[in-house]
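Engineer: one predicted model, sequence on top.
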Amino acid sequence: MTQETENKKTRSRTKTKNVLRILLKVLGAIVIAILLLVAIVYTVNKISSHSEQKRMETYGEHVSVDGKQMNVFIQGEGNETVVILPGFGTAAPALDFKPLISELSPYYKVVVVEPFGYGLSDQTEKERSTANIVSEIHEALQSLHIDRYILMGHSISGIYSLDYVNKYAKEVSAFVGLDSSVPAISEQKIDSSDTQPIKWFRNLGFARLQLKLSADPYDGLPYDEQTKEQLNILIRKNMYNTTQLNEAERMYSNFKAAEQLTFPVNLPVLFFVQANHPGTDQWIPEHEKLIKDSAHGEMVLLEANHFLYRSHAKEIAEKFMSFMTQR
């Protein structure tokens, strides 16, 4: 081997080492930057959460359910009672339903139940099966001596309500669905392995960052600034909590169990449904199927999104009261 060849090999090895050093430095800088970002996000979240805890305002009243505290908000003194149940992930049901509560409470006693993991209620390690959720809601109402009422449910509460109205048929005088879920259009199956990364995402503070970068869901809607501030505090408090993640894991089986259920024939059922569902063309037909045998079933289509009670509270209240007088 000539000296020139040996020199070329030496220069090549030197270049390779230099490139590797540069790559390692770049990689190290990236790792440090990521760790620094995580540390900043985590610290900001901890400080902000502590500050928000001091600014959080209480509402409603706590009732003892299964050894824990469940929050229930009551407004109005009407002769009839409307019990409102939230959709999945609603951070603060009593505040979220405020426009609808304001429309109904002059005429009805309005009761908003915040299930475990929602609003100001405790979390629970108990499995989020339909049976457990329904039993807990019923226990809360019983402790308040509320034993005759109209059940009004948004989204996933439509699935829980199917079970509820059959178990407690003598207590429920009517059901009102607010773009309520239907058994035939199930959510995707979620396992605990799917929710574990979400727990890390929340615990490290990235859920707060996600919300910061997202659009305000209450922008342009009839909520005052104080209510919006409290809603945002409770969204950050409850988003991706362990109770709600367990509910997400049980959602598929809860939908499947509901496929065997129907509304009692003589139970008045009123559906408020978004006219143009963005994900399926079966939304309206499946709601129609649920009330086809009902003696008092009706569906109202609204040009609104899934949270139609936020934007169409007055229209919903007026139609609901008209429906109830025609039973």
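Structural biologist: Noted; the coordinates are in hand. Numbers count the residues shown, from 1 in each chain.
Engineer: from here on, just use CA atoms for contacts and neighbour counts.
Structural biologist: Will do.
Engineer: residues contacting S49?
Structural biologist: K237 (Cα atoms under 8 Å, 6 or more residues apart in numbering).
Engineer: how much space between the residue most central in space within the chain and E247?
Structural biologist: Nearest to the centroid of the C-alpha atoms of the chain, with distances taken as Cα atoms, centre = their mean, sits G89, at 1.6 Å. From G89 over to E247 the distance is 9 Å, taken as Cα to Cα, to the nearest Å.
Engineer: didn't the residue nearest to the centre of the chain look like it was pressed against Q244?
Structural biologist: Yes - counting by Cα atoms under 8 Å, Q244 is a contact partner of G89 at 6.7 Å.
Engineer: find residues that contact each of the two.
Structural biologist: Residues touching both G89 and Q244 (Cα under 8 Å, 6+ apart): none.
Engineer: Q196: how many residues sit nearby?
Structural biologist: Counted with other Cα atoms under 10 Å, the neighbours of Q196 add up to 12.
Engineer: now it: how far from A94?
Structural biologist: Q196 is 29 Å from A94, by Cα to Cα.
Engineer: ditto for I137
Structural biologist: 15 Å.
Engineer: between those two, who's got more neighbours?
Structural biologist: Taking other Cα under 10 Å, I137 and A94 do not tie; A94 has more neighbours (27 against 19).
Engineer: and the comparison structure, right after this:
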Amino acid sequence: MKKRMGTRMKKTLIIILKSIGVIAIAIALFLAIVFIVNMICNKSEQGKIEPYGQSVNVDGKNMNVLIQGQGEETVVLLPGFGTATPGLDFKLLIDELSPFYKVVAIEPFGYGLSDETEKERTTENIVSEVHEALQQLNINRYTLMGHSITGIYGIDYVNKYPNEVSAFVGIDSSVPTQPGMDVKFPLKTFSFLQKSGLLRLTMKISADPYAGLAFDEKTVEQMKMISNKNMYNDTTLNEMDHISSNFKGAQGLTFPKDLPLLLFVQANNEDVAGWIPLHEGQIKDSVHGKVVTMDGSHYLHHTKFKEISENFRGFMKETSRSSHS
């Protein structure tokens, strides 16, 4: 009886071990296929990505900048964290603004068609690189308009270069004191997802982030290819690693009182407690401060580009009237 039991247990154990072995081989095969497909796709997409904008030499590297429009006044656009292809992501808004302004969309290092960099992604370095790009282009007076984390870099920027920035416009911009920004991100996991090809697979089977938006098919195709190239690259992972310290560093800063300040804010942000009051707190001491709430996703410029342009133009007319009166 004992012998039979022992034999049965042995058989069961062998079956379990064989099953584990088969599963392990299947997983290894799957990962190998995903990795190879990703390598092949990366290679073929490299040749399909169409250049846009122009290259500016910053710190011995190439930074890509898209300039559209001939207006006397300049609007400088800066992206949110992880927006893989800023020049195209802002396209709908750029098309609305460029009949009236010279619009300059900057792609920081690690983004869009710009080079990567090994320099630490501190606010100080990012701000000085953006400024250097504008200096190279002889752009010395402009409105700074930016999405999401530009609220952190921008508050530093306008305090460093007060004589250059004529207004700050936030598109659902981050606030230094917003809760939950002391989080530690799993950088190694993100890096593995990128390098293994699992990120490409995930993006392929996830819902299309551009579905139902006004982008043309070609732009969407380009954005997806550049996203596959840039998502979780070493430069943006380094920036992710600095998010907590960059937020902390901005906590002592406020926007200058005399700087016109226009903040477009998502009306229904359920992820951050007190999202609208946080922004109202930023404008309370401003001579020309305004919060405009909008229904939409965090990427307000994907759906509210017309309203953003109209509100901005009206706001700039108001502030120029009141500064002349």
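Structural biologist: Everything's here; your move. All values derive from a computational prediction rather than experimental measurement.
Engineer: TM between them?
Structural biologist: The TM-score (TM-score structural alignment, normalised by the length of structure 2) is 0.96; 319 aligned residues with a Cα RMSD of 1.0 Å.
Engineer: just to revisit the earlier point, how about the residue nearest to the centre of structure 1, what's its match in structure 2?
Structural biologist: Using TM-score structural alignment, the equivalent of G89 of structure 1 in structure 2 is G82.
Engineer: go ahead and confirm that match touches T236.
Structural biologist: Yes - counting by Cα under 8 Å, G82 of structure 2 touches T236, with 6.9 Å between them.
Engineer: which residues of structure 2 fall in strands?
Structural biologist: In structure 2, the segments counted as strands under DSSP state E are 54-58, 61-68, 74-78, 102-107, 142-147, 165-171, 261-266, 289-294.
Engineer: spell out the residue ranges of the helices in the stretch 201-325 of structure 2.
Structural biologist: Here the stretch 201-325 of structure 2 has its helices, by DSSP state H, counting those that start in this stretch, at 217-230, 234-250, 275-283, 300-303, 305-324.
Engineer: can you get me a residue count around the aligned partner of S143 of structure 1 in structure 2?
Structural biologist: S143 of structure 1 maps onto Q136 of structure 2 when the alignment is built from TM-score structural alignment. By other Cα under 10 Å, the residues close to Q136 of structure 2 number 12.
Engineer: kindly report the same for the one 3 residues further on.
Structural biologist: A total of 15 residues lie near I139 of structure 2 under the criterion other Cα under 10 Å.
Engineer: could you do K25 of structure 1 as well?
Structural biologist: By the measure other Cα under 10 Å, the count of residues near K25 of structure 1 is 12.
Engineer: swap in E127 of structure 1?
Structural biologist: 14.
Engineer: same deal with M251 of structure 1?
Structural biologist: Number of residues near M251 of structure 1 (other Cα under 10 Å) recorded here: 23.
Engineer: same check on A28 of structure 2?
Structural biologist: So A28 of structure 2, with other Cα under 10 Å, has 12 neighbours.
Engineer: quick one on the thing from earlier: who's in contact with the match of G89 of structure 1?
Structural biologist: G82 of structure 2 neighbours (Cα under 8 Å, 6+ apart): 111, 231-232, 236.
Engineer: in PyMOL, how would I select the buried members of these?
Structural biologist: In PyMOL, the members of the contacts of G82 of structure 2 classed as buried (16 or more other Cα atoms under 10 Å) are selected with the following command:
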select buried, resi 111+231+232+236
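Engineer: and the contacts of G82 of structure 2, which is closest to H302 of structure 2?
Structural biologist: Of all those, Y111 has the smallest distance to H302 of structure 2: 18.3 Å, by Cα to Cα.
Engineer: surely the closest one touches N228?
Structural biologist: No - with contact defined as Cα under 8 Å, Y111 of structure 2 does not reach N228; the gap is 11.5 Å.
Engineer: show me the contacts for the counterpart of L262 of structure 2 in structure 1.
Structural biologist: In structure 1, L262 of structure 2 lines up with L270, judged by TM-score structural alignment. Contact partners of L270 of structure 1, counting by Cα under 8 Å, 6+ apart, are 175-177, 297-300, 320, 323.
Engineer: give me the buried entries from those residues.
Structural biologist: In the contacts of L270 of structure 1, burial by neighbour count holds for 175-177, 297-299, 320, 323, counting by 16+ other Cα under 10 Å.
Engineer: let's have these in CSV, adding distance to I150 of structure 1.
Structural biologist: Below are the buried ones among the contacts of L270 of structure 1 laid out as CSV (distance: Cα to Cα, whole Å):
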residue, distance to I150 of structure 1
F175, 6
V176, 8
G177, 11
G297, 14
E298, 15
M299, 17
F320, 11
F323, 12
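Engineer: now the two most distant members of these.
Structural biologist: Among the buried ones among the contacts of L270 of structure 1, G177 and F323 lie farthest apart (Cα to Cα), at 13.0 Å.
Engineer: reformat the helices of the stretch 201-325 of structure 2 as TSV; add distance to G180 of structure 2.
Structural biologist: Listed next are those as TSV, based on distance: least, Cα to Cα, whole Å:
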stretch	distance to G180 of structure 2
helix 217-230	25
helix 234-250	9
helix 275-283	12
helix 300-303	22
helix 305-324	28
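Engineer: quick one, which of those helices is nearest to N163 of structure 2?
Structural biologist: Ranking the helices of the stretch 201-325 of structure 2 by proximity to N163 of structure 2 (Cα to Cα) places helix 305-324 first, at 15.7 Å.
Engineer: which other helices and strands contact the closest one?
Structural biologist: Counting contacts by 3 or more Cα pairs under 8 Å, 6 or more residues apart in numbering; DSSP states H and E, helix 305-324 of structure 2 packs against helix 91-97, strand 261-266.
Engineer: could the ones you listed go into CSV alongside distance to Y153 of structure 2?
Structural biologist: Converted to CSV, these look like this (distance: least, Cα to Cα, whole Å):
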stretch, distance to Y153 of structure 2
helix 91-97, 21
strand 261-266, 15
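Engineer: go through those and pick out the most buried.
Structural biologist: Stretch with highest mean neighbour count among these: strand 261-266 (a mean of 25; mean count of other Cα atoms under 10 Å).
Engineer: how big is the offset of it relative to structure 1?
Structural biologist: Taken against structure 1, strand 261-266 of structure 2 registers an average deviation of 0.5 Å after superposition, with mean Cα distance after the TM-score superposition for structure 1.
Engineer: that strand vs strand 289-294, what angle?
Structural biologist: Angle, strand 261-266 of structure 2 to strand 289-294, by axes from the mean of the first three to the mean of the last three Cα atoms, to 10 degrees: 20 degrees.
Engineer: relative orientation of the helix ranked longest in structure 1 and helix 225-238 in degrees?
Structural biologist: Counting residues, the longest helix found in structure 1 (DSSP state H) is helix 3-55. Calculated by the same axes, to 10 degrees, helix 3-55 of structure 1 forms an angle of 130 degrees with helix 225-238.
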